[in-house]
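**Student:** My questions are about this predicted structure, shown below with the sequence.
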Amino acid sequence: MPALKVSPAQRAELRTQAHALKPVVLIGAEGLTEAVLAEIKVHLNAHQLIKIRVFGDEREERAAIYARICDELNAGPIQQIGKLLVIWKPQPARPVPSTPANRAKATATKTGSGRRTALPSAREASSERSSPGEKSSRGAAPRLVKVVKQPDDPKRRPKAQTVVVRGNERVTAGGTIKRAKKRQTSAKRQHQSTK
């Protein structure tokens, strides 16, 4: 399969998203084996955008590995800086099956002079947070979350916005996205803790 074509604007956006990522696959002295390709495929399916570190000193060899990964997995080459490779493979959009719950969300009830949509149940609201192609399990990354923010002026309507929440992030009650804090280590020294 040929490598995926990515537009320059899309590549720039993906580069900014990949900046904070850590490498998830390391390619060592054995080079690009079938097991490494399978691991890269698993991570691409889980995260869509990944970084790969290649431990090799030959620049041409790293470029060949980069091209082979993109060709065999039908992924888009985003960026190569030294020994770091950034690769992206979008998830195909899956159609949403027609269920009674989905039809209930689409119906609207008329109240007073304006129209309002029926409020979804808790189960429907949790499935609404994730995109149609994703599972609605908690902690699955990345996922799309619909956030409604109240404006400062009470005369204005609240705005709904869809945001992407990655694995180490959470949405607060105010609708902002916060990263999970690193676990704090003990301030005690190791030799003082044992007596």
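**Tutor:** Now that the structure is in, tell me what you want to look at. Numbers count the residues shown, from 1 in each chain.

**Student:** make it CA atoms for all contacts and neighbour counts henceforth
**Tutor:** Fine.

**Student:** Report the spatially nearest residue to Lys22, omitting neighbours in sequence.
**Tutor:** Nearest non-adjacent residue to Lys22, counting by CA to CA, 6 or more residues apart in numbering: Lys51, 6.4 Å away.

**Student:** ditto for Glu124
**Tutor:** Ala101 (7.1 Å).

**Student:** contacts for the helix or strand where Leu44 lies?
**Tutor:** For Leu44, the host element (DSSP states H and E) is helix 34-47. By CA atoms under 8 Å, 6 or more residues apart in numbering, the residues outside helix 34-47 that reach it are 24-25, 27, 50, 69, 73, 88-89, 91, 141-142.

**Student:** which parts of stretch 38-57 are buried?
**Tutor:** Within stretch 38-57, the residues that qualify as buried are 40-41, 43-44, 47-54, counting by 16 or more other CA atoms under 10 Å.

**Student:** want to compare, so here's the second one:
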Amino acid sequence: MSLTNAQKKQFRNIGHELNPVVMIAGNGLTETVLVEIDRALEDHELIKIRISIMDREVRSALIAEISKIMKCETVQTIGKVALFYRAALQANPKLSNLLR
């Protein structure tokens, strides 16, 4: 599930207006955080996640781990905020950030 450059550009434009829906801090990727990320991806398809960890290497590892576990694409990473995309099984036009 690789995104084309045109899709990434479109998703970055949409993501610019979004606020982070999940925030990860010192406890890292707990089961509760993973459940919330999964729910948010299924509802919204395109989400921002703020990772409030100072070490860049740890942040990069967490972003890669989220992509792997959630089977989603990392669209963009700027500082402590990452933008993720995963197509919903049944997109809800009222919740999806792509259909609104």
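**Tutor:** Looks like it arrived, so ask away. Fair warning: this is a prediction, and the values are worked out from it, not measured in the lab.

**Student:** Wait, the residue nearest to Lys22 of the first structure touches Ala18, no?
**Tutor:** Yes - assessed by CA atoms under 8 Å, Lys51 of the first structure is found in contact with Ala18 at 7.4 Å.

**Student:** picking up where we left off before, what would the buried residues of stretch 38-57 of the first structure look like in a markdown table with distance to Lys83 of the first structure?
**Tutor:** Listed next are these as a markdown table, based on distance: CA to CA, whole Å:
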| residue | distance to Lys83 of the first structure |
| --- | --- |
| Ile40 | 16 |
| Lys41 | 19 |
| His43 | 18 |
| Leu44 | 19 |
| His47 | 20 |
| Gln48 | 20 |
| Leu49 | 17 |
| Ile50 | 14 |
| Lys51 | 10 |
| Ile52 | 8 |
| Arg53 | 6 |
| Val54 | 5 |
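
**Student:** Contacts only, for the residue most central in space within the second structure.
**Tutor:** Nearest to the mean C-alpha position of the second structure, by CA atoms, centre = their mean, lies Phe84 at 2.7 Å. If you count contacts by CA under 8 Å, 6+ apart, Phe84 of the second structure has them with 46-49, 67, 72-76.

**Student:** what does Gly28 of the second structure give?
**Tutor:** So Gly28 of the second structure contacts Leu62 (CA under 8 Å, 6+ apart).

**Student:** secondary structure class for it?
**Tutor:** Classification of Gly28 of the second structure using DSSP: H, G, I helix; E, B strand; the rest coil returns coil.
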